[in-house]
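give the three-dimensional model of this entry:
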Amino acid sequence: MTTDLFYLTLSAGLCAILWVPYVLSRIMTWGLINAVGYPDNPPELPAWARRATRVHENMVENLAPFAALVLVAQIAGTANETTAFAALLFFWARVAHAIVFTLGIPWLRTVTFVVAWVGIVLIFIEIIT
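This next block holds a predicted model:
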């Protein structure tokens, strides 16, 4: 497995577990029955859980272009050290983003988002040049 595909796999795994914290918060705040149902007026979740929900949504949105570009680079034969570094950059920036966003650290949240985006852009540039 190439480095690019390894970090794509880790990124997909990260996306697949990011729902856990906010769902556990729903269970703790709303109770199990309401958490698995559709309560009419559920209590508001803690701020960190609302942020964790947005972390997951944001990762879903960013995983699609990242995955598409990693796969195109593999198929087109343009994967190289730069795309491998970019994939590593994307993954670790997304891990950091999940942590700082959930904790509510605004400036670092933006920085980690941009760093991950740079990873996507680097792969795109390697494909088109």
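
can we go C-alpha only for contacts and neighbour counts from here?
Fine.

what about Ile105, how many residues close to it?
By the criterion of other C-alpha atoms under 10 Å, Ile105 has 12 neighbours.

list the contacts of it.
By C-alpha atoms under 8 Å, 6 or more residues apart in numbering, Ile105 lies in contact with nothing.

how much space between it and Arg51?
Distance check for Ile105 against Arg51: by C-alpha to C-alpha, to the nearest Å, it reads 11 Å.

may I see the buried residues of the helix or strand where Thr82 lies?
Secondary structure assignment for Thr82, by DSSP states H and E: helix 81-103. Buried residues in helix 81-103, counting neighbours by 16 or more other C-alpha atoms under 10 Å, are found at 82-102.

same deal with stretch 66-79?
66-67, 69-74, 78-79.

next, the angle from the helix or strand just after the helix holding Thr82 to helix 81-103.
Moving toward the C-terminus from helix 81-103, the next helix or strand (DSSP H and E) is helix 106-128. With axes from the mean of the first three to the mean of the last three C-alpha atoms, to 10 degrees as the basis, helix 106-128 and helix 81-103 are set at 160 degrees to each other.

for the comparison step, fold the sequence that follows:
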Amino acid sequence: MTPELWWMTWTAILAGSLWIPYIVGINTEPETPDRGDPFKRPPAQSQMRAWVHRAHRAHLNLLEQFLPMLALVLIANAAGISTTVTVWACAAFFVLRVVHAVGMIAGWAGFPLRPVIFLLGWACILAMGISIIAPN
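Sure, this is the predicted structure:
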């Protein structure tokens, strides 16, 4: 397994697990009179506790960046491209996504830190793309 695929494996595990804080939050929401039926939809996000809403957004935000990054890593792997840049881009991407998720759910990664983390994740995606389109 290439280092890039190793990092994407961990990113996939993170993406596949980030639903957990949201579900925990939904299921521990304070009871309201209209929530007596356990099969009712969760409340509107604007009515959720702030950290639950942020957990949902953190999950969606990871998925927005993970799909293009994974596609590029798989393309690079199929093309036999593995360089110092691609390895570091994948490692940095994973670390950035963990920091983003933890910071967002905890509420300490606000403006401008959260957009900067997202922008750095995008830079990792660009580094992968450029490594494929213009190797060396």
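
TM-score for these two?
Once the chains are overlaid, their TM-score stands at 0.89 when taken by TM-score structural alignment, normalised by the length of structure 1; 128 aligned residues with a C-alpha RMSD of 2.2 Å.

now the helix holding Thr82 of structure 1: which residue numbers in structure 2?
Helix 81-103 of structure 1 corresponds to residues 84-106 of structure 2 when matched by TM-score structural alignment.

that stretch vs structure 1, average distance?
With mean C-alpha distance after the TM-score superposition for structure 1, stretch 84-106 of structure 2 departs from structure 1 by a mean of 0.7 Å once superposed.

ok, and what's touching that stretch?
Here stretch 84-106 of structure 2 has contacts from 3-4, 7-8, 10-11, 14, 51-52, 54-55, 58-59, 62, 109-110, 114, 117-118, 120-121, 124-125, 127-128, 131, using C-alpha under 8 Å, 6+ apart.

with stretch 10-30 of structure 1 instead?
32, 34-35, 42-43, 45-46, 49-50, 52-53, 55-56, 59-60, 63, 91, 94-95.

measure Pro43 of structure 1 to Ile105 of structure 1 for me?
Distance, Pro43 of structure 1 to Ile105 of structure 1, by C-alpha to C-alpha: 24 Å.

show me what Pro46 of structure 1 aligns to in structure 2.
Under the alignment by TM-score structural alignment, Pro46 of structure 1 pairs with Arg49 in structure 2.

for Val52 of structure 2, see how far away the closest residue to its match other than its chain neighbours is.
Distances taken as C-alpha to C-alpha, 6 or more residues apart in numbering place Glu29 nearest to Arg49 of structure 2, at 7.6 Å, with adjacent residues excluded. Relative to Val52 of structure 2, Glu29 of structure 2 is positioned 9 Å away (C-alpha to C-alpha).

of the two, which one has the most company?
Neighbour totals were compared for Glu29 of structure 2 and Val52, and Val52 leads with 22 against 16 (other C-alpha under 10 Å).

I'd like to know how many residues surround Thr2 of structure 2.
Residues near Thr2 of structure 2, counting by other C-alpha under 10 Å, number 12.

map it across to structure 1 for me.
In structure 1, Thr2 of structure 2 lines up with Thr2, judged by TM-score structural alignment.

what's the closest non-adjacent residue to that match?
Once flanking residues are discounted, Thr2 of structure 1 sits nearest to Ala84: 7.9 Å by C-alpha to C-alpha, 6+ apart.

could you do Gln45 of structure 2 as well?
Excluding its sequence neighbours, the residue lying closest to Gln45 of structure 2 (C-alpha to C-alpha, 6+ apart) is His53, at 5.8 Å.

contacting residues for the equivalent of Phe124 of structure 1 over in structure 2?
In structure 2, the residue paired with Phe124 of structure 1 is Gly129, using TM-score structural alignment. Counting by C-alpha under 8 Å, 6+ apart, Gly129 of structure 2 touches Leu72.
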